[in-house]
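S.K.: Sharing a sequence plus its predicted fold:
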Amino acid sequence: MTQTKKQLPFIGWREYLGLPTLGIDKIKAKIDTGARTSSLHAFHIYTYKKDDREMVKFQVHPFQRDTHTTIECIAPLLEYRQVTNSGGHTQIRPVIISTVKLGNHQWNIELTLTSRDVMGFRMLLGRQAIKNRFLVDCGKSFIYLH
């Protein structure tokens, strides 16, 4: 018995994304199927209340090896979540929801905020963000040129 299933579009193992709700037009992300949630390099993370809503204010260096270009972002705080990083260390991270844009595709994802200064990519797009949306071609990069 054969099932007809909608063919999902392919993405490469790294892609340029936009995060329009955060004011980030372009950021290089590693597509990481080993990571459950997506994460964004953030620093000077500050939480505060506005109109009875918990908010988080933070800064982002959107480009690798560039610590001068800085974007200040503000988003509602969804929650704090315990995350185990690639080194096996557990940390509590703030979580926000952001719109992500890849080519003509746009959808909302959860993002954990953490310092990724020493990492090769400023952002990881985890498997929850791509589940039922894309297939990953691990032999290709930048299938969607932003």
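M.R.: Alright, I've got the coordinates.

S.K.: contacts and neighbour counts: CA atoms only from here.
M.R.: OK.

S.K.: buried residues in stretch 123-132?
M.R.: 123-130 (16 or more other C-alpha atoms under 10 Å).

S.K.: Please apply the same query to stretch 49-65.
M.R.: For stretch 49-65, burial by neighbour count (16+ other C-alpha under 10 Å) applies to 55-63.

S.K.: And the lengthiest strand in the chain, what's buried?
M.R.: Longest strand in the chain by number of residues (criterion: DSSP state E): strand 90-102. Of all the residues in strand 90-102, those buried under the rule 16+ other C-alpha under 10 Å are 93-98, 100-102.

S.K.: So which residues of this structure form strands?
M.R.: Under the criterion DSSP E, the chain carries strands at the ranges 10-12, 14-19, 24-32, 38-41, 43-50, 53-60, 71-76, 79-84, 90-102, 105-114, 123-126, 135-137.

S.K.: dropping in the other structure now:
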Amino acid sequence: MVELGWREWVSLPSLGIARMRAKIDTGARSSALHVDAQWRYTEGGAPVVGFRITPGIAGHGVVEACAPVVDERDVVDSGGRRTRRVFLAAQLRVAGIDRMIELNLADRRGMRFPMLLGRSAIAGVFTVDPARSSIHGRPPRHLPGPPV
């Protein structure tokens, strides 16, 4: 098992996101990604979600991506509010390890971390030391080669 701190830098290469800050939250089942805007469309008869995100400081490096919709489910946030969210699959890279995870798109505006990494994404591979932070450092600003 690889140890993570309560916050870490992560990459989502399949979405073209080279690096962003994520809060590791073992109290949350699913992972959530902040998006500035999202839109739905159909491609080849299958539902797809497109979205825009600013992974770092606002105005520095806007990323637009799209992914097939895996599911749509109700999620209860930390304030007890239930909302319907779109779920997609994405490649997560953290601590030098790549794995496919499921995450939902959310409005996390005003939150300190644009991504929340929930327990289903870390199960079986990572442990969390809540006394430590950013153990594995920042990934490079740019992804090597085209997105996977």
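M.R.: Okay, I see it. Everything numeric here is computed off the predicted structure, so don't read it as measured data.

S.K.: in the first structure, what residues pair with stretch 120-129 of the second structure?
M.R.: Alignment of stretch 120-129 of the second structure against the first structure: residues 128-137, by TM-score structural alignment.

S.K.: try stretch 15-22 of the second structure
M.R.: When stretch 15-22 of the second structure is compared against the first structure (TM-score structural alignment), it corresponds to residues 22-29.

S.K.: hang on, the earlier thing: distance to residue 24 of the first structure for the buried residues of stretch 49-65 of the first structure - can I get that in TSV?
M.R.: As requested, the buried residues of stretch 49-65 of the first structure are arranged in TSV below (distance: C-alpha to C-alpha, whole Å):
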residue	distance to residue 24 of the first structure
55	18
56	16
57	14
58	13
59	11
60	9
61	10
62	7
63	10
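
S.K.: what's the most distant pair in those residues?
M.R.: Distance extremes for the buried residues of stretch 49-65 of the first structure: the farthest pair is 55 and 63 at 24.6 Å, using C-alpha to C-alpha.

S.K.: Stretch 83-98 of the first structure: how far from the chain's middle?
M.R.: Here the centre of mass of C-alpha atoms in stretch 83-98 of the first structure, compared against the chain's by C-alpha atoms, centre = their mean, to the nearest Å, lies 12 Å away.

S.K.: Next: stretch 22-42 of the second structure.
M.R.: Its chain's C-alpha centre and that of stretch 22-42 of the second structure lie 6 Å apart, by C-alpha atoms, centre = their mean.

S.K.: So which of the strands of the first structure is nearest residue 145 of the first structure?
M.R.: Nearest of these to residue 145 of the first structure, taken as C-alpha to C-alpha: strand 14-19 at 6.7 Å.

S.K.: Now do the same for residue 96 of the second structure: its match in the first structure.
M.R.: In the first structure, the residue equivalent to residue 96 of the second structure is residue 104, according to TM-score structural alignment.
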